[in-house]
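what's the 3D shape of this:
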Amino acid sequence: MVARALSPRSPDALSTIVRSEPNLIARGSGRAYGDSAINPSATVETRHLNRMIRFDPSSGQLVAEAGVQLGDIISAFLPHGWFPLVTPGTRFVSLGGAIAADVHGKNHHNDGSFRNCVDWIDLMRQDGTIKRCSLDEDAELFDYTLGGMGLTGVIVRAAIRLRPVETAWIRQTTISTDNLANCMQVIEGAQNATYSVAWIDCLGQAANLGRALVMLGEHAEVSDLPLDMKAAPLQIKPKKMRSVPVYLPALTLNRYSLSAFNSLYYWIGSRKRGDRIVDWKSYFYPLDSIAGWNKIYGRKGFVQFQCVLPLESSESGLTALLAEIASAGTGSFLSVLKRFGKQSGAFSFPMEGYTLALDFPVNAKVFALLDRLDRITIEHGGRFYLAKDSRMRSETLHASDERIGDFQTMRESREFTAHFRSAQSERLEL
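Presented below is the predicted three-dimensional model:
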């Protein structure tokens, strides 16, 4: 898709653009997997609005502009003992993007989604003026902006809270499980762990359906570290960036190669089960250390599917999803399962239950499989993550989420509908 990109360097320049363009959407770091931050006529990049404005060490509150990346925040504040309260699987997401998608991490079961660390948001409306919203000031706008995918205005700046940490290290516990039921049992028994995530073998069948590696995590204290790390507990040695130099041929991505990769990954992970100390980059952002990792999917690229299923139907729904994937033989290198806690939010993705994220190489069979996964998700009361969507049909989204009508009503009542639009919002009739 070709889009006209505009890159303001100040809030005043942004205001001029917002007032002059008939419709637009904001774009942060471009880390959404589809067309949620693209408007062909006017895509407004916030990458130059990237100042960190002030920090309060007594509360951990940081005020920053929307274009600041989480990685910038970590680089500035981890050496002083602060880390994001909630982070997704990449540190290259912008602050505005994290708010617009209401991103979640490996700690949702305890700490919720990104909204739980946001104190207030400065939002630019269609007339170019800035409106501050929070739980105490225009709470409705605040609520819909978190998860509203940029369709409530342009996020200019926000105040978020960081968490204090003693070290840059994570105490990781790896547990191998034989099947989905065993995996979920381990995760349910680890609700007190700060972080939990599972890699799922999505091509396992019969007794091995849903076999997994569950990785629990805690921020390490200085007393947890080996003696040679204690002198500089907030520092890690730089690692050489690995890279995928070329696009893999499409023929290498088949049932047999994916099955072999998943079996090998599970075997290696099982040999590493138990406790160990890992650095923050390895635990939170494993893909960030591999340049061009998307090339493993070939020149046609990949498509991601992510759903969440309510707690009461999670096991049956996940079983049906994994059985369908295994039967199709179109597996995923990266199949990630996480437990969500209770969630309040007018249009945020999470609900209490389990979320499954899958990457598929694009081929002739994938889109038919994804349509079947959509139907299974809807049949089990689930919904879909808009930040990962690139191909869903409007009727699928509307059948999965009863909140859409209220979201549309809010947009119309505030006269946002005509002005803040993305290719995704057009495709999904939002």
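
every contact and neighbour count from this point should use C-alpha atoms.
Fine.

and the helix of greatest length in the chain, what's buried?
Assignment by DSSP state H gives helix 255-271 as the longest helix of the chain. By 16 or more other CA atoms under 10 Å, the buried positions in helix 255-271 come out as 255, 258-259, 262-263, 266, 269-270.

got it, and stretch 327-337?
In stretch 327-337, counting by 16+ other CA under 10 Å, buried: 329-337.

then stretch 313-331?
Buried, per 16+ other CA under 10 Å, within stretch 313-331: 313-315, 317-318, 320-326, 329-331.

okay, and which of the residues you listed map to strands?
Of those, none are assigned to strands by DSSP state E.

from the residues you listed, which is closest to L85?
Of all the buried residues of stretch 313-331, L85 sits closest to S314, with 26.3 Å by CA to CA.

quick one: that closest one and E352 touch, right?
No: using CA atoms under 8 Å, S314 is not in contact with E352, being 9.8 Å away.

which residues touch the closest residue to L358 other than its chain neighbours?
Leaving aside its sequence neighbours, L358 sits nearest to S335 (CA to CA, 6 or more residues apart in numbering; 4.7 Å). Applying CA atoms under 8 Å, 6 or more residues apart in numbering to S335 gives the contacts 199-202, 356-359.

to compare against the first, here's another:
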Amino acid sequence: MVAVSSWGRLGALQHSIVPLTDRTRLPAAIPEKFGLAYGNGRSYGDVCLNPGGVLWATRGLDHFIAFDDETGVLECEAGLLLSDIQQTLVPRGWMLPVTPGTQLITLGGAIANDVHGKNHHVMGSFGDHVLALRLLRTDGEVIDCGPTNDADWFAATVGGMGLTGVISQAQIQLRRVAGPWLEAENLPYANLDAFFELADESEAEWEHTVAWIDCISHGGGRGIFMRGNHVDADDGPQPKPGRKTVPLVPPISLVNRLTLRPFNFAYYHMQALKRGNLRVHYEPFFYPLDNLLEWNRIYGPRGFYQYQCVVPRAVGQEAVGAMLNEIARSGDGSFLAVLKTFGNRQSIGMMSFPQPGVTLALDFPNHGERTHVLFARLDAAVREAGGRLYPAKDARMPSELYKSGYPRLNEFLQYRDPGISSAMSRRLIES
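Take a look at the predicted model:
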């Protein structure tokens, strides 16, 4: 048994690890024994954990299978990192249409969590660009499915948290790009009214939109709105070479009531100085934290939670305001607070997180009961607004909030693999 933790570092739990390395021999490698596919471990909570059970480690399934330079259709194994795809194919004029805030996740994980990026109003979520996938069931069945064949299995697997089987490989449609650069703009804003005005006016002309929000100053209203478009350019800035690493876990969280206010004050004013247009490389624009390895250590030995919700746009401003007020009342807060809107489109996955509305994501150090009291208040605002939480980020949501937020759960359970289990599935759906 090996101790395994998710990205939130809330605890190292014992697992039996079974590496998967040869896709031609996979059915024999995953007999029915309550296992779970495990990629690069970048999920924040317990969706990627199976304490006391088996993890089928997929990072060994990291091969490109085929690529069509004319159409941009890529076929590859599920353990390949998104960074490998980007670094290999962006120089050839092709890029992933949708990526989350890190490229250090596996293709299988991106599908299983139906990840989203800064361009949902234009490109939807990751599953919208998957053309086909191969699913291995623990009873030995192999299911090849996609949006037009066995579409029910496909819809259950995209966003299905790895519970329908093991994704061994997939075919995805890349998007053509002229180069690695974007024209971007930073705009400081004063309050939530200004954020929503910027978000609404930006959707027509800007593909990528997102905001950092200061969740502890001035009632949690001000922030920096960032937007960008891909650009055809012959030259531009390159990402800084090399990556730094947080070398150790401090004895206490470096994110605390003493550091939050000065950090957020400094960050807001530093970014405000960059107001206006600038050309940026896609890596620092899309993945600002990937250059700092093991950054999750800064939260200390007790780890941290990420809380991400989506609420309908009609009540979005009221709900976000209520949550920011609760955070201000608690005295806690977040360095990493992100606010953005989702487009008016439905996800392809039965259990996918994105829905039309506005999403707020925040990191909180684990302070035990104090943190859970705050989360209960945030849950109440999400529940009242008719929203839901993101399973890829969650480690503690109540089962009733999960079930109310995902109305297709009973339909999804028909496709559940009885030989697969996770800490999250046992916590939220009792199996």
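
closest to W293 of structure 1 out of the buried residues of helix 255-271 of structure 1?
Once CA to CA is applied, the member of these that ends up nearest W293 of structure 1 is L258, at 15.7 Å.

structure 2: which residue goes with Y144 of structure 1?
Applying TM-score structural alignment, one finds that Y144 of structure 1 aligns to A156 in structure 2.

so which residues of the stretch 201-350 of structure 1 form strands?
Along the stretch 201-350 of structure 1, the segments classed as strands by DSSP state E, counting those that start in this stretch run 212-219, 242-243, 274-279, 290-291, 302-310, 335-340.

residue range for the last one in structure 2?
Taken onto structure 2 by TM-score structural alignment, strand 335-340 of structure 1 occupies residues 337-342 there.

same check, this time on the fourth one
Under TM-score structural alignment, strand 290-291 of structure 1 corresponds to residues 292-293 of structure 2.

the matching stretch vs structure 1 - mean distance after superposition?
Superposed on structure 1, stretch 292-293 of structure 2 shows a mean distance to its aligned partners of 1.3 Å (mean CA distance after the TM-score superposition for structure 1).

distance from the chain centre to that stretch, please.
Relative to its chain's centre, stretch 292-293 of structure 2 lies at 17 Å (CA atoms, centre = their mean, to the nearest Å).

kindly report the same for stretch 263-270 of structure 2.
On CA atoms, centre = their mean, the centre of stretch 263-270 of structure 2 falls 25 Å from that of its chain.

now what about it, what contacts it?
Residues from elsewhere that reach stretch 263-270 of structure 2, judged by CA under 8 Å, 6+ apart: 188, 214, 217, 223-224, 335.

so it corresponds to what in structure 1?
Under TM-score structural alignment, stretch 263-270 of structure 2 corresponds to residues 261-268 of structure 1.

now stretch 123-136 of structure 2
Going by TM-score structural alignment: stretch 123-136 of structure 2 matches residues 111-124.

could you measure from the counterpart of G204 of structure 1 in structure 2 over to D363 of structure 2?
Aligned counterpart of G204 of structure 1 in structure 2: S217 (TM-score structural alignment). According to CA to CA, to the nearest Å, S217 of structure 2 stands 16 Å off from D363 of structure 2.

so these two - more neighbours on which side?
Neighbour comparison, S217 of structure 2 and D363: the larger count goes to D363, with 20 against 17 (by other CA atoms under 10 Å).

hmm, that one is touching I327, no?
No: judged on CA under 8 Å, D363 of structure 2 makes no contact with I327 at a distance of 11.6 Å.

spell out which residues are contacts of both of those two.
With CA under 8 Å, 6+ apart as the test, D363 of structure 2 and I327 both reach G333.

what sits against S15 of structure 1?
Contacts for S15 of structure 1 were tallied using CA under 8 Å, 6+ apart; they are 124, 127-129.

can you add secondary structure, neighbour count and distance to S10 of structure 1 and give those back as CSV?
CSV is the format used below for those (DSSP: H, G, I helix; E, B strand; the rest coil; neighbours: other CA atoms under 10 Å; distance: CA to CA, whole Å):
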residue, secondary structure, neighbour count, distance to S10 of structure 1
M124, strand, 21, 13
D127, coil, 12, 16
G128, coil, 20, 13
T129, coil, 15, 14
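
what is the most widely separated pair among those residues?
Farthest apart among the contacts of S15 of structure 1 by CA to CA are M124 and D127. That separation is 7.9 Å.
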